[in-house]
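Colleague: just the structure for this:
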Amino acid sequence: MQDAHTQQLAYHQRRQHQPGWQDLVQTLFSGILATAEGEDGHQFLRMMGGDLARRHPLAACHTVGGLEDSLNQLLATFDWGEVTLTPGERGLTLTHIAWPVAPQADAAGWQAAFAAVLEGAYAAWLQAQGGHDQVPLRWQGPNPQQTLLFRYQKGL
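Modeller: Predicted coordinates:
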């Protein structure tokens, strides 16, 4: 029997699959990462995520809870899963679940590419809410629990 979290992820992934579009995006991501040198491909995808965030701005939010709600409303329009924001003493943790998966893709490459797009988008949304452009937002790397963890913290 699957736990509730696993069932939720499976539900979102079934709903999000769009044959053709996800194959095209996965092909584009793979091509970008394969042809760019070193970190350049990830930087390009971060830039694309930032551009996407500027095309879809959030209304001004006055609380972390309000920001989380606004982000989740926008992510729902994209069918890109959900995010939970957890403030800490020195920064903010963003936990993203149920992102779209690309069937037949290199899972690690897809995850890293999608995380790079989200890095750029989340960074732009946070800056537009009054965040400082010198505070980095970074993906914390692969996670076995099907989540994408990001830290927004000075000194990363």
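Colleague: please make it C-alpha for all contacts and neighbour counts, starting now.
Modeller: Noted.
Colleague: show me where the protein has its helices.
Modeller: In order along the chain, the chain carries the following helices (DSSP state H): 4-16, 21-35, 40-55, 64-78, 107-128.
Colleague: quick one: residues contacting the residue nearest to the spatial centre of the chain.
Modeller: Most central in the chain under C-alpha atoms, centre = their mean is residue 118, positioned 3.0 Å from the mean C-alpha point. Under the criterion of C-alpha atoms under 8 Å, 6 or more residues apart in numbering, the neighbours of residue 118 are 46, 49.
Colleague: any idea how far it is from residue 4?
Modeller: According to C-alpha to C-alpha, to the nearest Å, residue 118 and residue 4 sit 25 Å apart.
Colleague: if we can go back for a sec, the residue nearest to the centre of the chain and residue 105: what is the separation?
Modeller: With distances defined as C-alpha to C-alpha, the gap from residue 118 to residue 105 amounts to 18 Å.
Colleague: and this one, so I can compare the two:
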Amino acid sequence: MTSFDPSTLFRARGCSRQWLGFVRALAEEFAAELPEHELATLMARIGRRFAHRHPIGECVALGEVETAANRIWGEVEWGQCRMEEQAGSVEITHAAPPLAVALTGMDWSDGFLAGVYEGWFQQLGMLAGLAVNAERPPAPDLRRLRLARAV
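Modeller: The predicted structure follows:
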């Protein structure tokens, strides 16, 4: 009997084979030319463009934002998120983003997700002085971000 391991399946199919080599080569070239903080900034700009092209729509409560984000992520097969309000911040956990497979070990790629979520919160009227920042990933296929006062 064959063992079933969903994480292995995800890692094998998390990024289309037709794009995997290209994305890795592109990332390696970027990494050879730019320092990590500039790469994270570039990825955040790309993420904000994605958010602009995939508007979140009208949302009033955080649960509605999570539902709308997961609808968009589902349409583009980019995993799913959970948003949790905490004292002074919103914690965003994003599961199974393809970049986690394609760009393993390149933590600057989390800037893309930070830019997307920041773009969506800006569409919803996010106050000046707030920002979305990537935090240390809790697991290889999970990304953690936080909407909080910019430091």
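Colleague: now the TM-score, please.
Modeller: Aligned and superposed, the two chains score 0.85 in TM-score terms (TM-score structural alignment, normalised by the length of structure 2); 146 aligned residues with a C-alpha RMSD of 2.1 Å.
Colleague: name the nearest residue to the aligned partner of residue 146 of structure 2 in structure 1, ignoring sequence neighbours.
Modeller: Alignment note: residue 146 of structure 2 maps to residue 151 in structure 1; criterion TM-score structural alignment. Nearest-residue entry for residue 151 of structure 1: residue 93, 4.7 Å, with adjacent residues in sequence omitted and distances by C-alpha to C-alpha, 6 or more residues apart in numbering.
Colleague: ok, residue 48 of structure 1 next?
Modeller: Using C-alpha to C-alpha, 6+ apart, the closest residue to residue 48 of structure 1 is residue 117 (6.4 Å).
Colleague: what sits against the one you found?
Modeller: So residue 117 of structure 1 contacts 45, 46, 47, 48, 49, 50 (C-alpha under 8 Å, 6+ apart).
Colleague: would you reformat the residues you listed as CSV and include distance to residue 155 of structure 1?
Modeller: Shown next, in CSV, are these (distance: C-alpha to C-alpha, whole Å):
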residue, distance to residue 155 of structure 1
45, 22
46, 19
47, 21
48, 24
49, 22
50, 21
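Colleague: what's the closest of those to residue 10 of structure 1?
Modeller: For residue 10 of structure 1, the nearest member of the contacts of residue 117 of structure 1 is residue 49. The distance, counting by C-alpha to C-alpha, is 24.7 Å.
Colleague: what's the neighbour count on whatever residue of structure 2 lines up with residue 67 of structure 1?
Modeller: Counting by TM-score structural alignment, residue 67 of structure 1 corresponds to residue 65 in structure 2. Using other C-alpha atoms under 10 Å, the number of residues around residue 65 of structure 2 comes to 21.
Colleague: I am finished for the moment; much appreciated.
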